[in-house]
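# structure for this input, please:
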Amino acid sequence: MAPENSTLQQSERTARLTAEGVAIWLDDLSRDRITSGNLAGLVETRGVVGVTTNPTIFAGALAQGSSYDEQLRGLEAPVAGADPDDAVWAVTTHDVREACDILRPVYDATGGVDGRVSIEVDPRLARDAEGTATLAERLWTLVDRPNLYIKIPATVEGLDAITRTVAAGISVNVTLIFSLERYSAVIDAYLTGLEQAVAAGLDVSRVGSVASFFVSRVDAAVDAALDEMGTDEAAGLRGKVAIANARLAYGVHLDTLAGDRWKALAEAGATPQRPLWASTGVKDPQYPDTLYVTELVAPGVVNTMPEATLEAVADHGTITGDTITPALDEARATLETLDSLGISLGEVTERLEEEGLEKFVTSWTELLATVTDGLSRTRA
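Predicted coordinates:
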């Protein structure tokens, strides 16, 4: 775990990344990070200005040690014979609320742009727009912090839930985006929600959003297909497709900001939905461990990193300025070459969405089991 206090100096490399317009978020949260002062230390020494969570992160946190035992003891009576989901939300919203409080000064200092903490809706509702929107409102009320983001998967059904949630004045982190087509639909869902909120007379100045565009999982899937081809041309695309895909997503973001639809919302006080690079931990040891950070630098983006990636950037990341905008033509050429090889990126990203949802549902099941076991253990 990274330094727990502020005795270490701010990393020059992460400071440079921040100066280039990249918001550094931590892709992890646990009770230990909060109580030990680790999260506060990362804010000071690594420039962390946000936190993302998901069911897998919470399942891992609750499975380790005894940090949650005291709270679980207090939950025994209320949850006895009740829905175990209630116990899960009690535990996870507690951590998110505490993290929101730690990051509140960042939220205030940035006018609500950063200092955000995300909590994900039940992934079993990913195909249920109404259920997702209802749970989003419940979580917003439970955490009761203005610097919260509700994470909603970018399924087709999730698009309607995003619009409903934003229209209600609730900030959203749209997760599990893999394709440019779905990303464009996510942007439309956000803008539609803002337009409905403005029409209803709501103050949209503090309604924020990020769109979590997944990176390393794309390379892992595409590289496997390229390896099966076994040609020099295929080998030349290894480790390039995910970055090209993300860079073109940034191009879509820039086009949105230049459009009349967004300009009208900006005049009403709305804030842009920033691209967030997710799944930035390198999965192939042949690649530099900072690859999905240093190659995706541009103003107005977020990069949420697992701790190992964050520490790698702080130690030896080479930040050379904007690595996206000058490379947009190259990114288009990369995807055209992939298509010419007969690999459908659309089919790959569709499969990745399904696999991502399955993994989160599995983690949710594990989370429920861990909490149930914890209740039994603390009751004994």
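# please make it C-alpha for all contacts and neighbour counts, starting now.
Noted.
# what's the span of stretch 205-218, first residue to last?
Its start and end residues considered, stretch 205-218 measures 34 Å (CA to CA, to the nearest Å).
# now show me the structure for the sequence below, then we'll compare the two:
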Amino acid sequence: MSAPLEQLSAAGVSVWLDDLSRSRLASGGLAQAIADTSVVGVTTNPTIFAAALRDGGAYAEQVAQLAAEGGSVDAAIDAVTCADVGQACDVLRPVYDRTDGADGRVSIEVPPHLARDAEGTVEYACRLVRAIDRPGTMIKIPATEEGLDAITRVVAEGISVNVTLIFALGRYRRVVEAYINGLERAREAGHDISQIHSVASIFVSRVDTEFDRRLEEIGTPEALALRGRAGLANCRLAHRIAGEQFDSERFRVLAAAGARRQRPLWASTGTKNPAYPDTMYVTGLVTEGCVNTMPEATLRAFADHGEVHGDTVVDGYAQADEDLDALSRLGIDYAQAMDRLEAEGLEKFEASWDELAGSVGEQLAAAREERA
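The predicted model follows:
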């Protein structure tokens, strides 16, 4: 076991792996990661599945069966991805049991084209839960305006949710409210709310990419000195919001009935700027009761040379306020930047979904030709 990862886990950070593939499952790679690198959960998204499906070999047998059954591309995508998530849930089941459902989680996202469709998101989320049929399943829903309503309604069904694609602090506050609304409705409907878990995925490196670009356009020494600061500052202030929301009397009533806090999850934690330390979005976001989902490269980097220096989130509130204030003084429009990041994030996921659909369609066609 890696000492840095052990220290990170001991500090209260749940380490999740931001990757999943049939080959990783078949080779025992996921089980090995759990044993050797403190991994206690998995996140997926259309980009990850599109990459996995590029190597059709691992999926050939299932795709051939789906082709023989005459299913559509969309049905095949559901079958393939749900199978992977179900297997991953099985591998992580001991972690799920040991942590009473807090970890041992595997996230699967509703299709990106539903990001502006609350009704469609709710229906699809319920379908995924039925198809996977594992208690460790967590449904990912983007934090769009329409997604907020879907989050409340899905949680009200007793379903655990990973709210993804969060950038702006104002939107994050509403995400927490949507979760609490859902818990209240779930309780009214008679669900055991102690079994509902949620994480809120706040993106980090993409924020720095956008703000650094704006800072470099300004080009002054003061502006350039703020590069690489916005992402961490944003996450730290989101954590402060979570503390305020979950320390409220409203949530205390729910907690008395068994409700769990929605944990902040630091996403997009691989550094995109090679000038930055490859572990900066791990070392800089250590605090009790959070999740850090890492691509494999970041996980390996932290296992090799990561450092834990106590709580770097709560102790960083004041600096975070100063950093965002400094960005505002330079004329950088925080709201505009975050809106752009949300739009770009959705576009990227839609493109990955189209790539995934194209790959599955090609493999189905090839399997049908082979049978003909």
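# what TM-score do we get after superposing?
Taking TM-score structural alignment, normalised by the length of structure 2 as the basis, the two superposed chains have a TM-score of 0.98; 369 aligned residues with a CA RMSD of 0.7 Å.
# C82 of structure 2 matches what in structure 1?
Structural alignment places C82 of structure 2 opposite T93 in structure 1 (criterion: TM-score structural alignment).
# quick one: that match is in a helix?
Yes: using DSSP: H, G, I helix; E, B strand; the rest coil, the assignment for T93 of structure 1 is a helix.
# separation between the closest residue to it other than its chain neighbours and A19 of structure 1?
Nearest non-adjacent residue to T93 of structure 1, counting by CA to CA, 6 or more residues apart in numbering: V143, 5.7 Å away. Distance from V143 of structure 1 to A19 of structure 1, counting by CA to CA: 31 Å.
# also N38 of structure 1?
Taken as CA to CA, the span from N38 of structure 1 to A19 of structure 1 is 23 Å.
# out of the two, which sits in the busier spot?
Of the pair N38 of structure 1 and A19, N38 is the one with more neighbours under other CA atoms under 10 Å, namely 18 against 12.
# circling back: burial of the residue nearest to T93 of structure 1, as a residue count?
V143 of structure 1: 21 neighbours (other CA under 10 Å).
# one more: A275 of structure 2?
A275 of structure 2 has 8 nearby residues by other CA under 10 Å.
# kindly report the same for the one 4 residues further on.
Counted with other CA under 10 Å, residues neighbouring T279 of structure 2 total 22.
# cool, and S171 of structure 1?
Count around S171 of structure 1 with other CA under 10 Å applied: 27.
# what of G111 of structure 1?
12.
# just give me the match in structure 2 for it.
Aligning on TM-score structural alignment places G111 of structure 1 opposite D100 in structure 2.
# could you do G169 of structure 1 as well?
Checking TM-score structural alignment: G169 of structure 1 goes with G158.
# same deal with E228 of structure 1?
Using TM-score structural alignment, the equivalent of E228 of structure 1 in structure 2 is E217.
# how about the equivalent of G316 of structure 2 over in structure 1, what does it touch?
Counting by TM-score structural alignment, G316 of structure 2 corresponds to A327 in structure 1. A327 of structure 1 sits next to R247 when contact means CA atoms under 8 Å, 6 or more residues apart in numbering.
# from Q273 of structure 1, how far off is A327 of structure 1?
The gap separating A327 of structure 1 from Q273 of structure 1 is 22 Å, by CA to CA.
# now L375 of structure 1
The gap separating L375 of structure 1 from Q273 of structure 1 is 40 Å, by CA to CA.
# ok, and the closest non-adjacent residue to G120 of structure 2?
L114 is the one closest to G120 of structure 2 (CA to CA, 6+ apart), at 6.1 Å.
# count of residues packed around the residue opposite that neighbour in structure 1 once aligned?
Superposed on structure 1 with TM-score structural alignment, L114 of structure 2 falls opposite L125. By other CA under 10 Å, 18 other residues sit near L125 of structure 1.
# likewise the one 10 residues further on?
Using other CA under 10 Å as the criterion, L135 of structure 1 is surrounded by 18 other residues.
# that one: what's it in contact with?
121-122.
# so how far is I202 of structure 2 from the residue nearest to G120 of structure 2?
20 Å.
# try A357 of structure 2
According to CA to CA, A357 of structure 2 and I202 of structure 2 sit 27 Å apart.
# with V91 of structure 2 instead?
26 Å.
# more neighbours, the two?
I202 (28 against 17).
# ok, how many other residues are close to the nearest residue to that one once chain neighbours are set aside?
Leaving aside its sequence neighbours, I202 of structure 2 sits nearest to I166 (CA to CA, 6+ apart; 4.7 Å). Here the count is done by other CA under 10 Å, and I166 of structure 2 has 25 residues near it.
# and for the one 3 residues further on?
Residue crowding around L169 of structure 2 was assessed by other CA under 10 Å; the count is 19.
# return the residues in contact with the aligned partner of it in structure 1.
For L169 of structure 2, the aligned position in structure 1 is occupied by L180, per TM-score structural alignment. Contacts for L180 of structure 1 (CA under 8 Å, 6+ apart) come out as 245, 248-249.
# can you select the buried ones among those for me in PyMOL?
Listed next is the PyMOL selection for buried residues among these, using 16 or more other CA atoms under 10 Å:
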select buried, resi 245+248+249
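# the contacts of L180 of structure 1 into TSV, with extra columns for secondary structure and distance to I152 of structure 1?
Compiled in TSV, those are given as follows (DSSP: H, G, I helix; E, B strand; the rest coil; distance: CA to CA, whole Å):
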residue	secondary structure	distance to I152 of structure 1
N245	helix	21
L248	helix	22
A249	helix	19
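# ranges for the helices of the stretch 1-150 of structure 1?
12-19, 31-35, 38-45, 55-63, 69-79, 84-109, 129-143 (DSSP state H, counting those that start in this stretch).
# mean shift of the helix or strand encompassing Y190 of structure 1 relative to structure 2?
Using DSSP states H and E, Y190 of structure 1 sits within helix 180-199. If you overlay the two and look at helix 180-199 of structure 1, the average distance to its match in structure 2 is 0.4 Å (mean CA distance after the TM-score superposition for structure 1).
# which strands or helices does the helix or strand just after that helix pack on?
Next helix or strand after helix 180-199 of structure 1 toward the C-terminus (DSSP H and E): strand 209-214. For strand 209-214 of structure 1, the helices and strands in contact under the criterion 3 or more CA pairs under 8 Å, 6 or more residues apart in numbering; DSSP states H and E are strand 172-177, helix 180-199, strand 273-278.
# taking strand 172-177 as reference, get the angle to strand 209-214 of structure 1.
Angle of strand 209-214 of structure 1 versus strand 172-177, following axes from the mean of the first three to the mean of the last three CA atoms, to 10 degrees, is 10 degrees.
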